[in-house]
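>>> what's the 3D shape of this:
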Amino acid sequence: MADRLDGTVALVTGASSGIGAAAALALSAQGAAVALAARRADRLTDLAARIAVAGGDAIVLETDVTDEAQARQAVERTVDELGRLDTLVNNAGVMLLGPAVDAPLSEWERMVSINLMGLLYCAHAALPHLLEAAGKQPRRVADMVNISSVAGRVARNGSAVYNATKHAVGAFSEALRQEVTGRFVRISLVEPGATATELASHNRPEVQTTIQQRFEGVERLSAEDIADNIAYIVTRPRHVAVNEMLVRPTQQTG
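Take a look at the predicted model:
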C-alpha cells in the first residue's frame, strides 16, 4: 500500500529537465514539498510555477553540484526554508560516450565531477538531515534515491568512463545502505535503460549518431516512467526498502 508524502520534504538534483523534473512533479503529487536544484534557474522557476498551480510547494535552488559548497548550501537551504529533509533524489548527471582512445579528457573529468563527486557531495550534506528525519513523524523513515543507469550493471565498448562512474554509484549506494538501513534511512539505486531525455544530446555529433543507430526501433522509456518508479520506492511503508530497481524498455536487450 502506498504511503503518501504529506508533511515531508524532498530535494531533487538535476531538476531542470528530464527525470529530475518528472520526479519533482511526481513527489509533489504525493504531497511532498520539493526543493528544485540545478544550474538552469529559469527552467526551475517554470517548474516551480507548475507545481504551485497544481497546489504544491516548491523552492528554486540554482546549484552546481560539482561545487561542494553549492551542494551543501542546497541541502541547508532546503532545511532552512522548508523545515526538514526526508528524501534526496540524486539525479544530476551527464552521459558522454565514445571510444576511450583519444577521448577528450574534459569529458571524463565532467562525468566524474557530476555523476560521482556531485552525488557524493549531496549525499554527505544530506545524511545528517535524513537520519534526523527518519526519527520524526509523519513517516519515521527517510530516503536517498541515487539515479544510476544500465551502464552501472553492464560495461560496454564506447562507454568506459560513464560505466566507471555508474558502477561507482552502485558500490557507494550498497555500502551506504548497509551503514544506515538500521536507522531507517533507505538507500535505493534506480538504473534506467534507454530513456527519452536530453542526456544523449550532450554528446558529440558522431556519438549521437551511434546512439541513435543502437536504439533504432526501440520504444524508449519516458522521464515520467522513471519518475513513477522513484515515487513507488519512496512511498513504500517504513518496513519495506526497495534497494535496487533496473528499468529497461521492453525491447532493449542489453
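>>> going forward, measure contacts and count neighbours with C-alpha atoms only.
Fine.
>>> need the contact list for the most centrally placed residue in the chain.
For the chain, N91 is the residue whose C-alpha lies nearest the centre (CA atoms, centre = their mean; 2.0 Å). By CA atoms under 8 Å, 6 or more residues apart in numbering, the contact set of N91 is V12, T13, G14, A15, I19, G20, L119, N146, I147.
>>> hmm, the fifth one is touching N229, no?
No: here I19 lies out of contact with N229, judged by CA atoms under 8 Å, at a distance of 10.7 Å.
>>> list the buried residues for the helix ranked longest in the chain?
If each helix of the chain is counted by residues according to DSSP state H, the longest one is helix 160-180. Residues of helix 160-180 classed as buried by neighbour count (16 or more other CA atoms under 10 Å): 160-170, 172-173, 176-177.
>>> who's in contact with it?
95-97, 99-100, 108, 111-112, 115-116, 146, 148-149, 151-156, 185-189.
>>> name the next helix or strand downstream of the biggest strand by length in the chain, please.
When the chain is parsed with DSSP state E, its longest strand is strand 185-192. Next in sequence after strand 185-192, counting helices and strands by DSSP states H and E, comes helix 205-214.
>>> let's compare: structure for the following, please.
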Amino acid sequence: MQNIENKVVLITGASSGIGAATAKVLAAHGAKVVLSARRKDRLQQLAAEIGENAAYLASDVTRLDDMKALTALAKERFGKVDVLFANAGIMPGSSMSERKVNDWMAMIDINIKGVLNAMAAVLPEFLAQKRGHIIVTSSIAGTKSVPGNAVYAGTKHFVRAMLDSFRTESVMENTNIRTTTIYPGAIKTELLDTIAPSETKSQVEAFYQRVGLEPDVIADAVLYAIAQPDNVDVSDLAIRPSREG
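This is a model prediction of the structure:
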C-alpha cells in the first residue's frame, strides 16, 4: 500500500487489543513496528508472530526514560522513526462521587502523561528530519460528556485538544508533522477489564458483546491515515458500531 512500506512505527499499548491488531495490519503491509507495553510475554509472542519486521521493549508510558529507550531501539534496529501511535490507555470508570482518586490519577498518568512522554521522546527525531506522524487514541468519550466516566472522558478530551493545537503549531513552524486523533466507540478490547465489578460494568460488557467491533477496524483506520500522501493530513477519525448511539 502507498506510503506504508518500510515506515517505522512505534506503538504503545501493543500487547493486546487495538495496539496488537494495528501492529499486525501495518506489518502485513510492509511497515516495521516497534512494540511497547508492560507485559513482556505478550510482546514476545506478538513480535515472534510478525517476524523480522518487529522489535519490542517491555516499557511503561508513564516513564519518559522508557519512551526514550523505545525511540532509541527503533533507531538502532531500523535506522529511523516515521510514526508514533500513542495508543496505551485505561478506563477504570466510576462516578466522581465515589472518589476513586487512585483511579483518577492512574488515568491521568497513562492516558495523558503517557501520550506526552511518547511525544517528547519522538519529537526530537521528527523535528530534525522535518517530517513525522503522531497518531493518538482518544475515544468517542473525548467528543462528548459521559456521566459515570468523567475523568476518563476528561483525559480523552485533553488528547483531542492537545493534538489539534500541536497540529496548528506544526503548520506554523513548517515541521511537516502530521497528526491523527482516533475516536473509537465500542471496540472489543481489554479496556473494560480496568473497571471494577458493578452492575454498570455488567451492562456495558453486555452492550460491547452485542454490538462491539473487533480491534481490526481501528487498525484499518490507522493504516488509512498513514497511507495517505505526505501532503494529506487525516486529522480526525471516529469509528464506532452503527448501532451505537
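>>> TM-score of the superposed pair?
Superposed pair, TM-score by TM-score structural alignment, normalised by the length of structure 2: 0.94. Supporting alignment: 242 aligned residues with a CA RMSD of 1.5 Å.
>>> quick one on the thing from earlier: between I19 and N229 of structure 1, tell me which one has more neighbours.
I19 (30 against 18; other CA atoms under 10 Å).
>>> now the more buried one, nearest residue through space, not along the chain?
Residue nearest to I19 of structure 1 in three dimensions, not counting chain neighbours: A223, with 4.5 Å by CA to CA, 6 or more residues apart in numbering.
>>> swap in E190 of structure 2?
Spatially, and ignoring its direct neighbours in sequence, E190 of structure 2 is nearest to G17 (6.5 Å; CA to CA, 6+ apart).
>>> any idea how far A69 of structure 2 is from the one you found?
Using CA to CA, to the nearest Å, one gets 23 Å for the distance from G17 of structure 2 to A69 of structure 2.
>>> what does A31 of structure 2 give?
For A31 of structure 2, the distance to A69 of structure 2 - CA to CA - is 20 Å.
>>> compare the two (neighbour count), which wins?
The neighbour count for A31 of structure 2 versus A69, taken as other CA under 10 Å, is higher for A31 (23 against 14).
>>> am I right that the more buried one is in contact with I11?
No: A31 of structure 2 is not in contact with I11 according to CA under 8 Å; the separation is 11.9 Å.
>>> still on that earlier bit, top of the contacts of N91 of structure 1 by neighbour count?
T13 (32 neighbours).
>>> which non-adjacent residue is nearest the alignment partner in structure 1 of I195 of structure 2?
The alignment partner of I195 of structure 2 in structure 1, by TM-score structural alignment, is N203. Among residues not flanking N203 of structure 1 along the chain, L96 sits closest, at 5.4 Å (CA to CA, 6+ apart).
>>> report the secondary structure state of the alignment partner in structure 2 of the one you found.
Aligned counterpart of L96 of structure 1 in structure 2: P92 (TM-score structural alignment). At P92 of structure 2 the chain is in coil, as set by DSSP: H, G, I helix; E, B strand; the rest coil.
>>> need the strands for the stretch 1-150 of structure 1, in chain order.
9-13, 33-38, 58-62, 87-90, 142-147 (DSSP state E, counting those that start in this stretch).
>>> mean shift of the fourth one relative to structure 2?
If I follow you right, that is strand 87-90 of structure 1. Taking mean CA distance after the TM-score superposition for structure 1, the mean distance separating strand 87-90 of structure 1 from the aligned residues in structure 2 is 0.4 Å.
>>> tell me the buried residues in that strand?
Here strand 87-90 of structure 1 shows T87, L88, V89, N90 as buried, counting by 16+ other CA under 10 Å.
>>> how about the first one, what's its match in structure 2?
Correspondence of T87 of structure 1 to structure 2, assessed by TM-score structural alignment: V83.
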